[in-house]
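# missing the sequence, but the structure's below:
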């Protein structure tokens, strides 16, 4: 008998499932809804303006990026209104739009085939402020029982799951501005483990006096009162960032499942990596970008566009420019930061950049950076300024994000 017959066969490992994006939902400064927001971005219209969510006159900063035209009662039932913070209501609206755009019949899926993974950084800040006011002015008996969960980071994932019956593996990621990318990476892990669909991305909203005090204490906010010039990424006279609210949620699917149902595909998550370091001058961001490209099986020369973190502070901008120069060389690839029109949205920021990347691939157009007239000499990046750039074939986009405390995240998205 041949000994070969007794030799165990080597297992054949199938390649990991490809995760693709089939739906986009946006609630962001500049527009409620993906189409409205994207059109305003391409027109270079800023969603930054005077704070209207509360009286900001006593504070040194009085402008923010706010979601326009959001009427809570149009998106949340009367039963849910007393249970939810604004960020949860925004999240429910974005999730509904993303699922509607994906055109998926969730009822046709197996019971645990779909889940939700979101990012959030502040929780229900405004809800919590109201309950603290009730506690100190009226007493503990006036604190709502809903405070037990309405403030929590995971409540957005939970409420989306309940509304749409998404009973598969779910969760929440807390890594500030990097959270939107980290959540999507976690969603891809679930797809590779067998999930067919995950709603993912991130939103944040803390535009209330308690949240504003936290933003101010964190530092780095621009005190410029001109909304058009307050947030100027990579500029010589950059003076800090503007806070905003909102973000984006995306429908991620297994590519084979999406193809089987004839879904429209915006692009795939080809690669991701995250690093952590507390020193903004360390190579952590550059390493995250390089590792994300390696995860995608690509090299720097394959990248057609970078959606930058664009912190709007001189030291942070120089560090990001150095990371980009190390990868691509000076002025080596088009770079843009459309968040200059929205502000930094914490967990919603990178998710909104992912939405911009997917729409840029669809429309073959690079959205502009506003506010910045030209990049500083020590930021040698090919910044797309003022108006959209066309005529550049786009197939691969690198999205970068940095969260407070040392979070770095990078994602590579590819055209279908």
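Received, thanks. As the structure is a prediction and not an experimental result, all values here were calculated from the model.

# Please count neighbours and contacts with C-alpha atoms only from this point.
Fine.

# Give me the contacts around stretch 371-389.
Stretch 371-389 is contacted by residues 42-44, 228-236, 317-318, 321-322, 324-325, 330-336, 340, 365-370 when judged by CA atoms under 8 Å, 6 or more residues apart in numbering.

# In addition, the following structure is provided for comparison:
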């Protein structure tokens, strides 16, 4: 019998809340963490807004010896991993080291660390470049540092697929649980709000240039003109459901379905493949469209991407057939951290029977035919939710989560 992967611990850092319950409370209140960038002077950039994590005192959460070795994104991952493991109730000696693994997602690696050390190289000389530069910038550094800190010697890896990568990493961890690994730590964090990181994002031409935090990121709105970047994300512990029950662990819910597809190149004339990912995730979960209580959409905030997503949802669920929300309008798009944070949001929404709103969207564009939750949270019943994530270059990922089983 194939093992069922359940979420037994979570650790969250988001622009509108540090800690899972703090984030969830702020999200239900509709509190936005988007504002003008404060980590550096953004005045020379066309896009100056972002979702920054505030109030994170790194030395309160990361051992002092690791601070000079790590980028902000890794510091987030270390803190989130500490919290997720503490939340699940396991200690370092609860399982043999080779029965504990880690898979994370990364979209940018340690941009801020890399920028600083390159500045030392060109502004001073090579002797001033940190030896830690050899790995602190790398996409796999979060998995590496987390595995060292918690002695995780089981399956280890990293997924790089822009925003879709966060769901892909959780799916890879789920595969390892189903193959017999007792515990997997997974998720994603991103923190590329530095001059170099923002320059790279601006170059894509898909950031909003609005100066108003309430009008900058408007997915499915008639005024949508791009997105706002953000930082943070979530780490999760996954366990086999039966083992978790045997040790009396609390389960937030089950990762019950997943599928990923890839879009054809632009201009090919072939349709996007998001709908196929949605149907694949439902099939993997053994569910019908009417079993889904709500959808956390990718919500790109670009008219064409929004149209493709709305059409996929309408094709699967029917016109206005399921409540749809984009709570990342309160945080910005967190890239590799977005999907894991949306999974936490979906699990808490199922737990509490309420869907958070898509804030600031007050004039949904015509022709989308989706039931967008706006204004205030909406009560909802049901046992399953769908989370979508899409990445630049054609990545599509869909994941279904369920309430914890009563068995």
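Sure thing, it's come through. Keep in mind it's a predicted model, so treat the numbers as computed, not measured.

# Would you pull the TM-score for this pair?
Scored by TM-score structural alignment, normalised by the length of the second structure, the superposition of the two chains gives a TM-score of 0.97; 401 aligned residues with a CA RMSD of 1.0 Å.

# re earlier: can you tell me which of the contacts of stretch 371-389 of the first structure are buried?
42, 44, 228-236, 317-318, 321-322, 324-325, 332-336, 340, 365-370 (16 or more other CA atoms under 10 Å).

# which bit of the second structure covers stretch 90-98 of the first structure?
Under TM-score structural alignment, stretch 90-98 of the first structure corresponds to residues 76-84 of the second structure.

# Just give me the mean distance for the matching stretch relative to the first structure.
Here the mean offset of stretch 76-84 of the second structure against the first structure after fitting is 0.9 Å, by mean CA distance after the TM-score superposition for the first structure.

# Off-centre distance for that stretch?
Computed by CA atoms, centre = their mean, to the nearest Å, the chain-centroid distance of stretch 76-84 of the second structure equals 14 Å.

# for stretch 276-283 of the second structure, same thing?
Put simply, stretch 276-283 of the second structure sits 19 Å off its chain's centre (CA atoms, centre = their mean).

# mean shift of it relative to the first structure?
Mean deviation for stretch 276-283 of the second structure: 0.4 Å (mean CA distance after the TM-score superposition for the first structure).

# any residues touching that stretch, and which ones?
257-261, 288-289, 312, 316, 396-400.

# go again using 10 Å as the cut-off
256-262, 274, 284-289, 291-292, 312-313, 315-316, 386-388, 396-401 (CA atoms under 10 Å, 6 or more residues apart in numbering).

# give me the stretch of the first structure that it matches.
Mapping stretch 276-283 of the second structure onto the first structure (TM-score structural alignment) gives residues 287-294.

# next one: stretch 170-180 of the second structure
So stretch 170-180 of the second structure sits over residues 184-194 in the first structure, by TM-score structural alignment.

# List the buried residues for that stretch?
Buried residues in stretch 184-194 of the first structure (16+ other CA under 10 Å): 184, 185, 186, 187, 188, 190, 191, 192.

# Please list the members of those residues that lie in helices.
By the criterion of DSSP state H, membership of those in helices covers 184, 185, 186, 187, 188, 190, 191, 192.

# State the distance from whichever residue in the first structure pairs up with residue 246 of the second structure to residue 219 of the first structure.
If you follow residue 246 of the second structure across to the first structure using TM-score structural alignment, you land on residue 260. Residue 260 of the first structure is 49 Å from residue 219 of the first structure, where distance means CA to CA, to the nearest Å.

# quick one on the thing from earlier: among the contacts of stretch 371-389 of the first structure, which lie within helices?
Filtering the contacts of stretch 371-389 of the first structure for helices - DSSP H - leaves 42, 317, 318, 321, 322, 324, 325.

# Let me know the closest of those to residue 84 of the first structure.
Nearest to residue 84 of the first structure among those, counting by CA to CA, is residue 42 at 32.6 Å.

# Now do the same for that closest one: its match in the second structure.
That one, residue 42 of the first structure, aligns with residue 28 by TM-score structural alignment.
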